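K.L.:
only geometry, no sequence info:
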């Protein structure tokens, strides 16, 4: 009898708390700006922070307010900057089109294997172990430059991504 009563009490308590949490999620969710949502969907979503913001959502909010340039996202490159500029109805200047995506390159001859670079990489694009050679997986690297800042021996440099047949991608379609 006591076990059955306890089970019933916990079931009712769980159902009540679930209902309260469901109501709170619907009632307390802030209104979202559709422009910010669409800008965030256009961005790569890597949360690399290379634009100077914490994440892509914050960058989209600043772009919608006009406080951040459409070319602020180096991993997105020129194509993303152009599509964001056309979405926002602004034009990119001649100097805005020079930016392209970059990828990290480790000079393996000078790398001592300190491990700071792969610990700093939020995308696990650097492969290696302590006191061993490190290398960058170009397909995963977003060019956030966090590894370059963490390297104490200056053996990491950021090189522009060369478009090849296996790296070229169609531009994202624009919504009407």
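P.N.:
Looks like it came in fine. Remember, predicted model here, so these are calculated numbers, not experimental data.

K.L.:
only C-alpha atoms for contact and neighbour calcs from this point on.
P.N.:
Noted.

K.L.:
Now residue 51. Nearest residue, chain neighbours left out?
P.N.:
Distance criterion C-alpha to C-alpha, 6 or more residues apart in numbering; nearest residue to residue 51, sequence neighbours excluded, is residue 72 at 5.1 Å.

K.L.:
what about that neighbour, distance to residue 35?
P.N.:
Note on residue 72: its distance to residue 35, by C-alpha to C-alpha, to the nearest Å, is 17 Å.

K.L.:
quick one, which of these two is more surrounded?
P.N.:
The residue with more neighbours, out of residue 72 and residue 35, is residue 72; 19 against 15, by other C-alpha atoms under 10 Å.

K.L.:
tell me the contacts of the more buried one?
P.N.:
By C-alpha atoms under 8 Å, 6 or more residues apart in numbering, residue 72 lies in contact with 50-51, 81.

K.L.:
Against that first model, consider the following:
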């Protein structure tokens, strides 16, 4: 008998919570959702905001420009400017930055490994680390935290036999 009372009570409470969640739902801004989907999603905080959602809200509100996210590429900036309906200056270029570890000076302290929000650095404690260039966004967090100064940021040369596809942009449909 007590079991039936708890089942009925649980069902009524669940039904009440379901009705309340639909009745009192707060709709989000679809523009913020679209800008957030374009951001890298590392939640690194380099822009001064707590995460990518807050950065997207600041961009939509005009508190931060589309160039406020350091890890984001020029493709993001142009796509975000298009979504927001603003124009970008012609001197904005899509410069690709990548990190490179000088393996002769790396002691394997793992600080760069822990600082990378995109898991672009591989290695183990007291072993040489390396950067996976296909995943690296060029955010420079690893270079800032390396105590040996063995991580440098460089822009790879675009030549015919070593050409990089730009990072993909999520298709909208």
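P.N.:
Sure thing, it's come through. Not measured: the values here are computed from a predicted model.

K.L.:
Once they're superposed, tell me the TM-score.
P.N.:
After superposition, the two chains reach a TM-score of 0.79 (TM-score structural alignment, normalised by the length of the second structure), with 170 aligned residues with a C-alpha RMSD of 2.7 Å.

K.L.:
I'd like to know how many residues surround the equivalent of residue 107 of the first structure over in the second structure.
P.N.:
Using TM-score structural alignment, the partner of residue 107 of the first structure in the second structure is residue 102. The number of residues packed near residue 102 of the second structure is 15, by other C-alpha under 10 Å.

K.L.:
can you pull the contacts of the closest residue in space to residue 102 of the second structure that isn't next to it in sequence?
P.N.:
Leaving out its chain neighbours, the residue that sits closest to residue 102 of the second structure by C-alpha to C-alpha, 6+ apart is residue 150, at 5.0 Å. The contact partners of residue 150 of the second structure, taken as C-alpha under 8 Å, 6+ apart, are 101-103, 105-106, 143.

K.L.:
ok, these vs residue 87 of the second structure, which is closest?
P.N.:
Nearest to residue 87 of the second structure among those: residue 143, at 31.9 Å, using C-alpha to C-alpha.

K.L.:
Which residue in the first structure aligns with that closest one?
P.N.:
Following TM-score structural alignment, the counterpart assigned to residue 143 of the second structure within the first structure is residue 148.

K.L.:
And the helices in the first structure?
P.N.:
Ranges of helices within the first structure are 2-28, 34-42, 56-65, 77-88, 116-120, 146-150, based on DSSP state H.

K.L.:
picking that back up, just checking, what residue in the second structure corresponds to the residue nearest to residue 51 of the first structure?
P.N.:
Taking TM-score structural alignment, the alignment pairs residue 72 of the first structure with residue 68 from the second structure.

K.L.:
Residue 44 of the first structure corresponds to which position in the second structure?
P.N.:
In the second structure, residue 44 of the first structure lines up with residue 40, judged by TM-score structural alignment.

K.L.:
Residue 92 of the second structure versus that match, what's the distance?
P.N.:
19 Å.

K.L.:
And residue 8 of the second structure, what's its match in the first structure?
P.N.:
Checking with TM-score structural alignment, residue 8 of the second structure has residue 12 as its match.

K.L.:
Hmm, residue 115 of the second structure is touching residue 144, no?
P.N.:
No. Residue 115 of the second structure lies out of contact with residue 144 (C-alpha atoms under 8 Å); the separation is 9.0 Å.

K.L.:
neighbour count winner among the two?
P.N.:
A direct count of neighbours by other C-alpha under 10 Å for residue 115 of the second structure and residue 144 places residue 115 higher, at 18 against 14.

K.L.:
residues touching that one, list them.
P.N.:
Residues in contact with residue 115 of the second structure (C-alpha under 8 Å, 6+ apart) are 141-142, 145.
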